[in-house]
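**Student:** Attaching a predicted model along with its sequence, questions to come.
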Amino acid sequence: MVEKKNEVLEWMKALGFAVVIVFIVRSFLITPIVVEGASMNTTLHDQERMIVSKVGEPERFDIVVFHANEEQDYIKRVIGLPGDKIEYKDDTLFINGKPYDEPYLKTQKENTEGNLTNSFKLEDTAVGKSTVPEGHLFVMGDNRRFSKDSRQIGAIPIEEVIGTTNFVFYPFNDIRIIKN
C-alpha cells in the first residue's frame, strides 16, 4: 500500500512539473495559433495551425500575430517599422523612397488583373502620418484586396504583438516553413 502511495505521489509530481513547464513555454516562448480568414492568402490559408515565437523583435517582412482588439488576434506581414515612410505606387512598395521586391506576392500578382495593391501614401491611410509612429508597426495582409490591416486600422503598437510566426504544423500534409 505504501509503495502504491509513493508511486501515485511520484506521478503527481511529474504531472505537476510537466504542467509548469508547459505554462512557462506557452507564456514566454511559443504558442500555437489558428489562421482565420483569407487575409494572408496565398501565403497562409484559413484554418492552418502555426507556432508563434514570442522571442525577439519583429523585423520587416516578418509575419506577426497581434491583438487587434479585445476579442481578436490578427496575423499580418510587417511592412513598415518605426520611422519608415511607406508608399505604394503602381503595385510597387517603396520604403523611405527605395523600391522593394515582395516575392511572397508573386503568385497573386501573376493571377490578378490590374494592381494587387492600390497606390497610397502612408498619410492617406488610417495611420494619418507621413511616417510609422515610434513604438508602432505598419502591417498588411498578403491578400491585399481583402485584408483589414494598417491601411484601415492604423499602425499597430509593438506591445500588442504576440510574436512572429513562420512554421505551419497543420494540416500535416502541408507542414512548411514560410520564407519572407
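**Tutor:** Nice, I can see it.

**Student:** CA atoms for contacts and neighbours, from now on please.
**Tutor:** OK.

**Student:** all strands for this protein, in order.
**Tutor:** Secondary structure of the chain, counting by DSSP state E: strands at 30-34, 49-53, 63-67, 73-80, 86-89, 92-95, 98-100, 120-121, 136-140, 156-157, 161-170, 176-177.

**Student:** Next up, a structure to set beside the first:
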Amino acid sequence: MRKFIKEWGPFTLLITAIVLLRLFIFIPVQVDGHSMDPTLAEGDRLIMVKTAKIQRFDIVVADETEDGQTKQVVKRVIGMPGDTIAYNNDVLTVNGEEVDEAYLDAYKEKFTQDKLQSTYSYSPLFQELAAQATAFTTDADGQANFTVQVPEGQYYLLGDDRIVSKDSREVGTFAESAIAGEVKFRFWPLSSIGFIS
C-alpha cells in the first residue's frame, strides 16, 4: 500500500486538484451570438472564473431568465449596485462622472461612417436595426438619452455591440446571484488565444 501511495499519490492528487478546479473555479463557456462583437465573437470559447470579484467593465457570464427559460449570456458590467447610469448621445456618465468606453470606439466610428451597414452585411436584420438607430447606445425605446438607477444588489449589464445586444435595457438588471463569474481567458480560436482584459 505504501508503495502504491508513493508511486500514485502525487498523480492522484494532481488529477483530483484539476477536477476540483474544473468543477468549482475554472468553467469553460462559449459565446453564443453577436452581442459582444467585436470584443468577443460568436463561437469563441472562454474560461470563466467563478470566484472573481465583480468590478465595473468586467465581462461576466450571467443567468438570464425569460419566459421561464434560463440561459447563460456573456455581457459587460456597466452599472454596479446603487449606481446612476446615464447615456447622452453615446457618452456614458456614472454617478455624474463621464466615463470613457474605449472598447466601443471601433464600432462607434463605423456607426458614424455608414451606420454599420458594411459591418452588418451578413445580417439584413442587423442592418435594419442600425439604420433605425439614433445612436450606437440607445434604450429599449430607441432613445439616445436615458438614465437608469441600478438597485442595490443588482448589476446593469450591456453587450459591446449595443445595436444588436439584448441586455439590461430589455431584460432588466441582474442580481448578484445571477452572475456566474468573470470571463478571464479565451482559448479558442487559437488565433485569438489570450487573457481578456
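**Tutor:** Perfect, I can see it now. None of the values given here were measured: they were computed from a predicted structure.

**Student:** from the strands of the first structure, which stretch is densest packed?
**Tutor:** strand 136-140 (a mean of 24; mean count of other C-alpha atoms under 10 Å).

**Student:** Superposed on the second structure, what's the mean shift for it?
**Tutor:** Mean deviation of strand 136-140 of the first structure relative to the second structure after superposition (mean C-alpha distance after the TM-score superposition for the first structure): 0.5 Å.

**Student:** top helix in the first structure by residue count?
**Tutor:** In the first structure, ranked by residue count with DSSP state H as the criterion, the top helix is helix 2-28.

**Student:** tell me which residues in it are buried?
**Tutor:** The neighbour-count criterion (16 or more other C-alpha atoms under 10 Å) identifies no buried residues in helix 2-28 of the first structure.

**Student:** N6 of the first structure versus K148 of the first structure, what's the distance?
**Tutor:** Distance, K148 of the first structure to N6 of the first structure, by C-alpha to C-alpha, to the nearest Å: 56 Å.

**Student:** Next, format the strands of the first structure as CSV and append distance to G16 of the first structure.
**Tutor:** Output for the strands of the first structure, formatted as CSV (distance: least, C-alpha to C-alpha, whole Å):
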stretch, distance to G16 of the first structure
strand 30-34, 20
strand 49-53, 24
strand 63-67, 30
strand 73-80, 30
strand 86-89, 49
strand 92-95, 50
strand 98-100, 50
strand 120-121, 53
strand 136-140, 39
strand 156-157, 36
strand 161-170, 26
strand 176-177, 33
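
**Student:** Could you list which residues are in contact with the residue positioned nearest the centre of the second structure?
**Tutor:** By C-alpha atoms, centre = their mean, the second structure has its centre lying nearest to K75, at 1.8 Å. K75 of the second structure makes contacts with S35, M36, I59, V60, V61, A62, L157, L158, G159, D160, D167, as judged by C-alpha atoms under 8 Å, 6 or more residues apart in numbering.
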